[in-house]
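K.L.:
okay, structure incoming, though there's no sequence with it:
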């Protein structure tokens, strides 16, 4: 029996549910400052947050919500490897690109349109109406083409969607790097993993000390190593010689991940912020995915309950909708009161679920029915393969 989830749904549900908590962490990171007036969150990744500015574990934890994006990147490589590489055959690029387009682009474009008027109004207030009329159309074209992680001066409409610009690079590279990484075995696989992690973090550190970067202006290639580590994790788990983790092994991995995560949070004021945002926590995420990708633990079974799985399936919508919904909500009422903030969160979650069932899934099916009648990705697999 293989260690990783196979075609049975119960083996993939915990990872689906985990996506909800990761996306919700991003939502809290982006919006809680509106409620607490920035008490918890550093205004910018370029702004150091010394220990005295983040005096307790809670404030430090909330200040690193952006690390969820690295988790998404790693999980994306992991799930795509499971779906496409287990047969160890070349990937049908046409089918693959159609499936990825159908998964991410419809809601990406819809939320881009939703946030467009608010971005225009904000820019007009900050500069001038003339400047906004010139710049926003260019921004819209650049973001529509998913080039805004490269052309950072022409971004800012629904800013969290920068990660999809990075994902587009991963999708383009996957048919070429996926199978070679999957076929690595033994020392070669471990060597590749170490080189990817250490080399990737060294590159991030060197790049960030040489250029002015921010968490919302990443270079996609700096995240590619995290995506590749997800592929290697899937390859290691699906090695035919490997057995399912025993319950004590899964629990040990969860405890280890928790301990290292607490240590990372406590020391976060001294860790280079760009490395935090660009994959330095990948080993923790790999432990979590390995431990939760089977039903060996009570936590895995808890995360497999249907309502959490539904929230996980809607996590992509939660991630993309929370800023447009925030702008719409605050045009009516500020979220600076606890009740208003709670209402905003509840509304965003509800809309993300409705979006999954009535926007994302129907549009995905329509695109696939038009261009690819026999996709390899199931709806559930696609829901966590952002």
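P.N.:
Yes, it's here. Fair warning: this is a prediction, and the values are worked out from it, not measured in the lab.
K.L.:
please make it C-alpha for all contacts and neighbour counts, starting now.
P.N.:
Noted.
K.L.:
could you measure from the spatially most central residue of the chain over to residue 89?
P.N.:
Closest residue to the average C-alpha location of the chain: residue 72 at 2.9 Å, with CA atoms, centre = their mean. Distance of residue 72 to residue 89, computed by CA to CA, to the nearest Å: 25 Å.
K.L.:
show me where the stretch 51-200 of the chain has its strands.
P.N.:
For the stretch 51-200 of the chain, strands defined by DSSP state E, counting those that start in this stretch do not occur.
K.L.:
what helices and strands are in contact with the helix or strand encompassing residue 290?
P.N.:
According to DSSP states H and E, residue 290 maps onto helix 282-292. Helix 282-292 makes packing contacts with helix 13-36, helix 68-85, helix 224-237, helix 247-266 when contacts are defined by 3 or more CA pairs under 8 Å, 6 or more residues apart in numbering; DSSP states H and E.
K.L.:
redo that, cut-off 6 Å
P.N.:
helix 247-266 (3 or more CA pairs under 6 Å, 6 or more residues apart in numbering; DSSP states H and E).
K.L.:
ok, and here's another one to check against it:
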């Protein structure tokens, strides 16, 4: 099998990843700062973590765009796909896991004291998270390095991608649009159900955690991204400034929804807004797409995975060393700049070379192309 030619990058989609990662970081880190300054935040701390939904859609889109040779028949391409995903996410994820390990040990000992129960919890949380299974149990989803739950979900999505892609590869535009609408409905139903639960279920955390973190309840966002990729591939040569304007409008609407909508309304609104933002950026030719596709923003976007994985543990260490970093605007800004620098360093010196090494070391040798008749 000859692997598909490498498709040209879509720089604006790389740049927008940093904006999404920054939103999630501010959601996790800036509550004390906002409170100390009496900044009116609206619903920001209800909704600013929602760009994870954008990550899931973008993941489905990019995989569809770059792995069009994957199928349930073409085992070589499928094996190469799984290797590629492992090489891309796991080295940096493992670094985040290791950096967080002393913090969770200290936390568990302070809560429960040293002893067999504490070490059993530590081992259980550690195994669940290092095997990317933590999101399947609400109690473990955020137990080890909070952002890691989304990688647990992504691992599930990656496992199903060849099957999902094969089933959607030849769908008509009308069928894809209908499926996107169905994915929108499926994505918000768990949150709606949780909001309607009677007491005592409405006062406990696990139903909300299940709705937020359970991979099977988040896969609709990934499937919508695959559908978006199929729509884009049908018309990818058509670009215009009108899409740039639409992307700018979608970006404004996303920020407004996160600031001014309650959590339930934001969950309903942000799915189509994020979908429109990504699709329009991919098709755009204008100032916003040029800005997000600039060299600086592309570098930040490429480093956004390290930024995303490391922001929680590094901030915890920063607070241990300098407690006022959580409430001082200057110190908090310095931390964000330092975090960005560390993330770029990790991308250039760890993530990128390790990913390239693993892909070279375990590359599947080319084999004869599978006849089209056997792929039906």
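P.N.:
That came through fine. Just so it is clear, the structure is predicted and the values come from calculations on it, not from any experiment.
K.L.:
once they're superposed, tell me the TM-score.
P.N.:
Scored against TM-score structural alignment, normalised by the length of structure 2, the superposed chains reach a TM-score of 0.84; 347 aligned residues with a CA RMSD of 2.7 Å.
K.L.:
coming back round to it: residue in structure 2 paired with the residue nearest to the centre of structure 1?
P.N.:
If you follow residue 72 of structure 1 across to structure 2 using TM-score structural alignment, you land on residue 55.
K.L.:
gap between its match and residue 126 of structure 2?
P.N.:
Computed as CA to CA, the residue 55 of structure 2 to residue 126 of structure 2 distance reads 25 Å.
K.L.:
now residue 336 of structure 2
P.N.:
27 Å.
K.L.:
and those two? Which one has more around it.
P.N.:
A count of neighbours by other CA atoms under 10 Å puts residue 126 above the other of residue 336 of structure 2 and residue 126, at 20 against 17.
K.L.:
show me what that one aligns to in structure 1.
P.N.:
Aligned partner of residue 126 of structure 2 by TM-score structural alignment: residue 140.
K.L.:
do the same with residue 19 of structure 2
P.N.:
Per TM-score structural alignment, residue 19 of structure 2 is aligned with residue 21.
K.L.:
swap in residue 335 of structure 2?
P.N.:
In structure 1, residue 335 of structure 2 lands on residue 344 (TM-score structural alignment).
K.L.:
equivalent analysis for residue 214 of structure 2, please.
P.N.:
Using TM-score structural alignment, residue 214 of structure 2 pairs with residue 219 in structure 1.
K.L.:
what about that match, how many residues nearby?
P.N.:
Neighbours of residue 219 of structure 1 under the rule other CA under 10 Å: 23.
K.L.:
cool, and residue 85 of structure 1?
P.N.:
22.
K.L.:
now it, nearest residue through space, not along the chain?
P.N.:
residue 179 (6.4 Å; CA to CA, 6 or more residues apart in numbering).
K.L.:
can you tell me what the one you found aligns to in structure 2?
P.N.:
Using TM-score structural alignment, residue 179 of structure 1 sits opposite residue 166 in structure 2.
K.L.:
relative to residue 59 of structure 2, how far out is its match?
P.N.:
Residue 166 of structure 2 is 16 Å from residue 59 of structure 2, by CA to CA.
K.L.:
neighbour count winner among the two?
P.N.:
Using other CA under 10 Å as the criterion, residue 166 of structure 2 and residue 59 rank with residue 59 on top: 21 against 18.
K.L.:
list the contacts for that one?
P.N.:
Shown in contact with residue 59 of structure 2 (CA atoms under 6 Å, 6 or more residues apart in numbering): no residues.
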